[in-house]
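Q: model this:
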Amino acid sequence: MHTTDTGVTAETTTTPATEGAKTSATTVSATTPGQLRVIKRNGTVVPYDEGKIAVAMTKAFLAVEGGTAAASSRVHETVAGLTEQISATFKRRMPSGGTIHIEDVQDQVELTLMRGGEHKVARDYVLYREEHARLRADTKQSEADSKYPSVKVTLADGSTAPLDMARVRTIVSEACAGLTDVDADAILDEAMRNLYDGVSLDDVNTSLVITARTLVEKEPNYSFATARLLLDKLRTEALNRLGTATSATQEEMTEVYPKAFASYIKLGVRLELLAENLLSYDLEKLGQALLPERDLQFTYLGLQTLYDRYFIHTEEGVRIELPQVFFMRVAMGLAIEEENKEERAIEFYQLLSSFDYMSSTPTLFNAGTLRPQLSSCYLTTVPDDLHGIYGAMQDNAMLSKWAGGLGNDWTPVRGLGSYIKGTNGKSQGVVPFLKVANDTAVAVNQGGKRKGAVCAYLETWHIDVEEFLDLRKNTGDDRRRTHDMNTANWVPDLFMKRVFEDKEWTLFSPNDVPDLHDLYGTAFEERYAEYEAKAAAGEIKLAKKVKAVDLWRKMLGMLFETGHPWITFKDSCNLRSPQQHVGVVHSSNLCTEITLNTKANDEIAVCNLGSVNLAQHVVDGKLDNAKLEKTIKTAVRMLDNVIDINYYSVEAARTSNMRHRPVGLGLMGFQDAIYKMGIAYGSDEAVEFADRSMEAISYHAIESSSELAAERGAYSTFEGSLWDQGILPIDSIKKLVESRGPNFIEVDRSQTLDWDGLRAKVKQQGMRNSNVMAIAPTATIANITGVSQSIEPTYQNLYVKSNLSGEFTVVNPYLVHDLKDRGLWDSVMVNDLKYYEGSVQKIDRIPADLKAKYSTAFEIEPRWIVDAASRRQKWIDQAQSLNLYIGEANGKKLDITYRMAWFRGLKTTYYLRALAATSTEKSTIETGTMNAVSATAPAASSAAAAPQAAPQAAPVPKACSLDDPDCEACQ
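A: Predicted coordinates for the structure are as follows:
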């Protein structure tokens, strides 16, 4: 069928648009008032000519009905009548004349044909318009692409072919779709300048990714665009190996994903990468449940992290997973023992892929594989005999091999100089064995995925504690140093009281005071005083008196100098433990959030982690409690499933996990959540939100575990637990207050929910899990979901991140959008942020309210971090991985902060991040490189020593490297 535009070309001048017309910069040179005019697609304006409409419709009729004499006669009469109707319509709308766009004219032609009953002609007319619209778009595309020089690319087989510019433009357009302030042409123009004849297709994608990545510091939305460009590479790699397709655009993935998913499961099983039981699922049903649009949620860092670390790959290193396939694989692994496993797998998949909740790294690594080691943390007690010590080393190696983070309680091992009856000799103490543990962790690197990671705990009364404090020093006898292992003090309340009261403290070897290890609270204090009396009377030979304050100062000094040992509190962990009727908490884990019972040679405590994305549950500036409840109900079920599905490399771990069934539901994105609420981290409002949000999480987590108990049965040691006694975490604070005395603790105990009703439900139904909550660091899973990690304040508003693919800039999107709203975001602001290392405090044109809201971690007073943590701790049955940031650090600040942490009832602290009061002048700003690294920013997992002087240039500050095991071992 053939037709023409209903208009002609003419010279152009300016004219206003009228009803239904688009504004044009052109018009007819000679028109009269009251005349109708038509804007053509090229912008010219011509007189309205109904003869052109008649010709166009006549061609349409003849194309449908043929050119016989009878047909021609009917067509002539019909077209004349329809043309008159169309003209009458426009004259009625604009009796004084006006301008109509060509598309409006053609719309009216379609409508008149339909109303006149000429449906076949109307249909052909519509199809013709669509085809010509496509041809015009292709022509425009070709004209646009012609500005780029032709490039030949090298294909996988070594042959060359012209670069498919139409596809490249589609990929870039899809990457930018729906993103504000993102320019597809800017990416394409710069990327094309970097291409050359013979470039590989993979390098074409790399050029696009790098180009988009460099624009992130100017507009955070380019991070999403970069991720979407990276997706094209991921799709090509996976789909080629799966044999599903050679490549696919985002739009095509709706059709491709289900086929790729089924192929992936079958190939994974055949290559012995996936468990054979995954084939028992209805793969077609699960494939149809995949949501390709959720691929668009990733930031570049999130997607690159998945690709580098999480996606399953073949022996040759080819990734065969795509994001939604990955989430479904994890969901299938967690639902495999459910009765209605397809429905549960889809439920789990929808939660994970929404980013509302994320399982921990070991679960993401191993769910659905032949060795589903899904648990995050293992806690062990090392006994005081050689066979037991090396048995503990073997346990460490086996647990570390399958991605577990380790916490070892070394307190029972006798101290340096203590008598060994079997050999009639003297012990070398605990330190030489710690050196062996350190080297074991380094040797077992979890299949090349990451280094093994372990933390050694020692109680403050141990005779070797002073040497223990020195383990991470870079000076001294290297045979008595552990440069790769984390260390932590396990501090009794009595020691802290002696510090406050400036009294003496006595150190013992545990073989002389064996029961102190298992005592806490007033029982510990009474027995400790008895042993001190015996030492004073000469009945205990190996003992040493020190001033408690002197030892405390050395603890803080080593913490500042080396970052270790961390400070954790024995009594608050035990007095508030729901499981104190069956054992003692002797240590925490690698990241100090797990507080579970351990027994030498009997029980290795295990915890299974996952985190709610709090930012996803803030809607319209408020916490969406209904959504939170739904998320937690599914999350707790997923965590409980881990216990039964988990692969246990050590039998004592299975024994403990099956007996008590602990899980650790945590949170991440706290900083994002308060940004969305317009709250500054260092404020009473943020402390209150920490309280109320954790109260809601606690309530729903406990309720969900109780409901699971009603469905599946309570855990075996529920009877006699605090739960069984009707004592919830909020109630157990009373036990801590009674033990310490009111002068040594101050904790807010406000509450807002129906806790009486929940107590009754728990007593009636029981609990499925002995422990339900723990806040892990979440460094890598927070990166995956694109939010701030855990409960951390913003590290810096602009900095460099590192992963296995290199370094790249990260900028705080909330700050950028607030500055844009106030007209303050420009290249000068970007340079100012670089100059001031991500801080807004010294940028004069930023308003005071934004300076408060966007204060960085070192600019927030530590008391706000401690107060918020105290409010959370009252709701948590385990602990929280709490980093403390202290700017302009000195001995007094450290002393006050850590005393306050104990005084506010915290169970544990994690890393100390400290900056000394040093700074330098910077003379230049434009460095010409995105990847410059500031020497003033302390690595997030390094020693907290005073920083070096900054370089003269103003590079982007650097945050922690993802290759650091502490960043992900427990998350």
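Q: all contacts plus neighbour counts: C-alpha atoms, from now on.
A: Will do.
Q: From the centroid of this protein, which residue is nearest?
A: For the chain, Ala782 is the residue whose C-alpha lies nearest the centre (C-alpha atoms, centre = their mean; 1.6 Å).
Q: which residues does that residue contact?
A: Taking C-alpha atoms under 8 Å, 6 or more residues apart in numbering, we find Ala782 in contact with Met668, Gly669, Ser788, Gln789, Ser790.
Q: Can you tell me how far the second one is from Lys851?
A: In other words, Gly669. 20 Å (C-alpha to C-alpha, to the nearest Å).
Q: what does Lys676 give?
A: 16 Å.
Q: same question, Pro492
A: Relative to Lys851, Pro492 is positioned 40 Å away (C-alpha to C-alpha).
Q: So between those two, which is more surrounded?
A: Pro492 (22 against 18; other C-alpha atoms under 10 Å).
Q: and this one, so I can compare the two:
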Amino acid sequence: MTVLHRHRKPDLDLFDKIKEGANFGNHHESKCSSATMNSEEDEFNCFIHKRDSAILLSSGTSTPGMITSYLTSSYGDQEGLFASLERVARCSSTGGSIGIGLQATPFKRYSEQQALAPVLDLFEATRNVLDRSPYPSSGTMALYLEPWHAGIQLFIRKCRMHTRSEDGPPRPDYGLMINDLFMKKVESNSSWTTFCPSDASRLTVSYGPQFEREYLRLERSGVGKYTVRARDLWNEIMDAQIKTGRPIILFKDASNRKSNHRHLGVLTQSNSLGGMLQFADQQETATYLSASVVLSTFVDTDGRFEFSELDRTVRNTVVSLNHVLAQSYYPDNSAKASAYRHRAITVAVQGLADALVMMGLPYESDEAQTLNAAIAETVYHSATDESCNLIRFHGSHPNFERSPAASGWLQIDYWDNPRISGRYDFNLLREKVTKGICNSLVTGYAPSNSSIELASCSEGCEPLS
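A: Model prediction:
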């Protein structure tokens, strides 16, 4: 999903089709608090929903699956594995991407037969079949593992096979959730013990000091499968990254410490670009809906960035995303339950490099870093504030009372030295959040590679290439 150029003449026929399908339009004016929309043309110039064509292709159909991404976990037994495959097929049929945590997959079965390898092959075959299906769009697939799993080296070898050939069959992306203890052992070049999840199930659902205590207990008990030098394993990971750009690397401890979903459970997987961090397990398929704003459209003719316009557009986007969230089709009850319990949305950005060029700022300059921080601050403040305003119409998300936000925690509170410009009163916002917020998540860095052609801008926050 993306925000088109605010000064470009809109294709109103296309807008009518999208508005009819997603059922959003002028009736928002009576519901919107501080986000105002003056006309259909102005609304189109502010933003248009698109992410891998899921909304453009699905709106107006009998099954309008407009969710950007799904997250789930695979069971450790055969019955659960095939249930996971069915869930993956259902979610992918709507055009959404999906991330799967494989930490519960056994390393070997009873006869010492390798168990992880055929599971990876199954998901790879599923990805290939879905790509050839009659559905208008099938999203990407990402498989996640952790370095304590005894199948880690096999997993890395699979990463090396991840080549981006246009002619070959599509392959899943591979990602790692890496804990701090592993990085400490890499730094000290210590030994690293791997385990089968059948013997170490608590490692999946823990992080930080709790993970470290459990890992050391298992290591002392002698149930480890094999031991390697942590730095040797890290070099294998880096070699795969250099050659293929994979695996995606996320840091488990930092991700969980800074998550507004930490009260739900441990985050163990993400999507194909590592931009979606939500709790998901075998019973609940996490969902989120995304839109991105094109930053280059907020640079005026004098080379100044229009923060007030960015604020207005972000607020409009939050209002629209909440409406689409209610109108979307969900492939199964677990996805629908997650969407309604958490109402996770993502207001993202793209076109940063274009904006810097228009303002005459080198990409790596101090001025560019200051602008980038100010943009992120504006997007987060505006999205959070507008989500708070929307509780008058939608109420708080059902899990609000248990969330860190109910205690006044904002994302800036999770960082030691947040870069705050002083443009906004975060103390006032913090007080406002304690009274309720419509969405459990509101911002992130969503994939934009499929929408940059439509918006004619650079991808995400990446430099020009």
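Q: And the TM-score between these chains?
A: TM-score for the superposed pair, counting by TM-score structural alignment, normalised by the length of structure 2: 0.90. Supporting figures: 448 aligned residues with a C-alpha RMSD of 2.5 Å.
Q: still on that earlier bit, now flag whichever of the contacts of Ala782 of structure 1 is closest to Ala701 of structure 1.
A: Met668 (15.5 Å; C-alpha to C-alpha).
Q: contacting residues around the closest one?
A: Taking C-alpha under 8 Å, 6+ apart, we find Met668 of structure 1 in contact with Ser611, Val612, Asn613, Leu614, Ala615, Thr778, Ala782, Val787, Ser788, Gln789, Ser790, Ile791.
Q: how does it look with 7 Å?
A: By C-alpha atoms under 7 Å, 6 or more residues apart in numbering, the contact set of Met668 of structure 1 is Ser611, Val612, Asn613, Leu614, Thr778, Ala782, Ser788, Gln789, Ser790, Ile791.
Q: and the stretch of helix or strand Leu833 of structure 1 belongs to, what other elements does it pack with?
A: Using DSSP states H and E, Leu833 of structure 1 sits in helix 827-835. The criterion is 3 or more C-alpha pairs under 7 Å, 6 or more residues apart in numbering; DSSP states H and E, and there are no helices or strands that helix 827-835 of structure 1 contacts.
Q: what stretch of structure 2 does that helix fall on?
A: Using TM-score structural alignment, helix 827-835 of structure 1 corresponds to no residues of structure 2.
Q: Any idea how many residues pack against Arg270 of structure 1?
A: Neighbour tally, Arg270 of structure 1, other C-alpha under 10 Å: 12.
Q: That one corresponds to which position in structure 2?
A: Counting by TM-score structural alignment, Arg270 of structure 1 has no partner.
Q: so who does Arg270 of structure 1 touch?
A: No contacts exist for Arg270 of structure 1 under C-alpha under 7 Å, 6+ apart.
Q: same question, Asp356 of structure 1
A: Per C-alpha under 7 Å, 6+ apart, neighbours of Asp356 of structure 1: Val612, Asn613, Gln616.
Q: now that we have those residues, which one has the most neighbours?
A: Among the contacts of Asp356 of structure 1, Asn613 has the most neighbours (other C-alpha under 10 Å), with 30 neighbours.
Q: Look up how far Val772 of structure 1 lies from that one.
A: Counting by C-alpha to C-alpha, the separation of Asn613 of structure 1 from Val772 of structure 1 is 17 Å.
Q: quick one: what's aligned to Ser97 of structure 2 in structure 1?
A: Match for Ser97 of structure 2 (TM-score structural alignment): Gly405.
Q: okay, now its match: neighbour count?
A: 30.
Q: And the spatially closest residue to Cys32 of structure 2 that is not a sequence neighbour, which helix or strand is it part of?
A: Closest residue in space to Cys32 of structure 2, ignoring its immediate chain neighbours: Val319 at 6.7 Å, by C-alpha to C-alpha, 6 or more residues apart in numbering. Using DSSP H and E, Val319 of structure 2 sits within helix 307-327.
Q: Relative to structure 1, what is the average displacement of that helix?
A: For helix 307-327 of structure 2, the mean deviation from structure 1 after alignment is 1.2 Å (mean C-alpha distance after the TM-score superposition for structure 1).
Q: in structure 1, what residues pair with the following helix or strand past that helix?
A: Using DSSP H and E, the helix or strand that follows helix 307-327 of structure 2 towards the C-terminus is helix 333-342. Mapped onto structure 1 using TM-score structural alignment, helix 333-342 of structure 2 covers residues 651-660.
Q: Check the offset of the matching stretch from the chain's centre.
A: Mean-position distance between stretch 651-660 of structure 1 and its chain equals 30 Å (C-alpha atoms, centre = their mean, to the nearest Å).
Q: Output the contacting helices and strands for the helix with the most length in structure 1.
A: For structure 1, the helix that runs over the most residues, judged by DSSP state H, is helix 684-712. Packing contacts for helix 684-712 of structure 1, counted by 3+ C-alpha pairs under 7 Å, 6+ apart, involve helix 625-645, helix 755-765, helix 862-873.
Q: how about the ones you listed, which one is nearest Val168 of structure 1?
A: Ranking these by proximity to Val168 of structure 1 (C-alpha to C-alpha) places helix 625-645 first, at 38.8 Å.
Q: residues in contact with the closest one?
A: 334, 374, 608-609, 617, 657-658, 661, 663, 700-701, 704-705.
Q: Tell me the counterpart of Leu368 of structure 1 in structure 2.
A: In this structure residue 368 of structure 1 is Gly, not Leu. Gly368 of structure 1 maps onto Gly60 in structure 2, by TM-score structural alignment.
Q: What about its match, how many residues nearby?
A: Counted with other C-alpha under 10 Å, Gly60 of structure 2 comes out at 17.
Q: how far away is it from Thr105 of structure 2?
A: From Gly60 of structure 2 to Thr105 of structure 2 the distance is 39 Å (C-alpha to C-alpha).
Q: Then Met66 of structure 2?
A: 30 Å.
Q: Provide the aligned range in structure 1 for stretch 401-414 of structure 2.
A: Using TM-score structural alignment, stretch 401-414 of structure 2 pairs with 719-732 in structure 1.
Q: in the matching stretch, what counts as buried?
A: By neighbour count on 16 or more other C-alpha atoms under 10 Å, the buried set for stretch 719-732 of structure 1 is Glu719, Ser721, Leu722, Trp723, Asp724, Gly726, Ile727, Leu728, Pro729, Ile730, Asp731, Ser732.
Q: that older thread, got the contacts of Ala782 of structure 1 as JSON lines, with distance to Leu623 of structure 1 columns?
A: Below are the contacts of Ala782 of structure 1 laid out as JSON lines (distance: C-alpha to C-alpha, whole Å):
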{"residue": "Met668", "distance to Leu623 of structure 1": "14"}
{"residue": "Gly669", "distance to Leu623 of structure 1": "13"}
{"residue": "Ser788", "distance to Leu623 of structure 1": "17"}
{"residue": "Gln789", "distance to Leu623 of structure 1": "18"}
{"residue": "Ser790", "distance to Leu623 of structure 1": "17"}
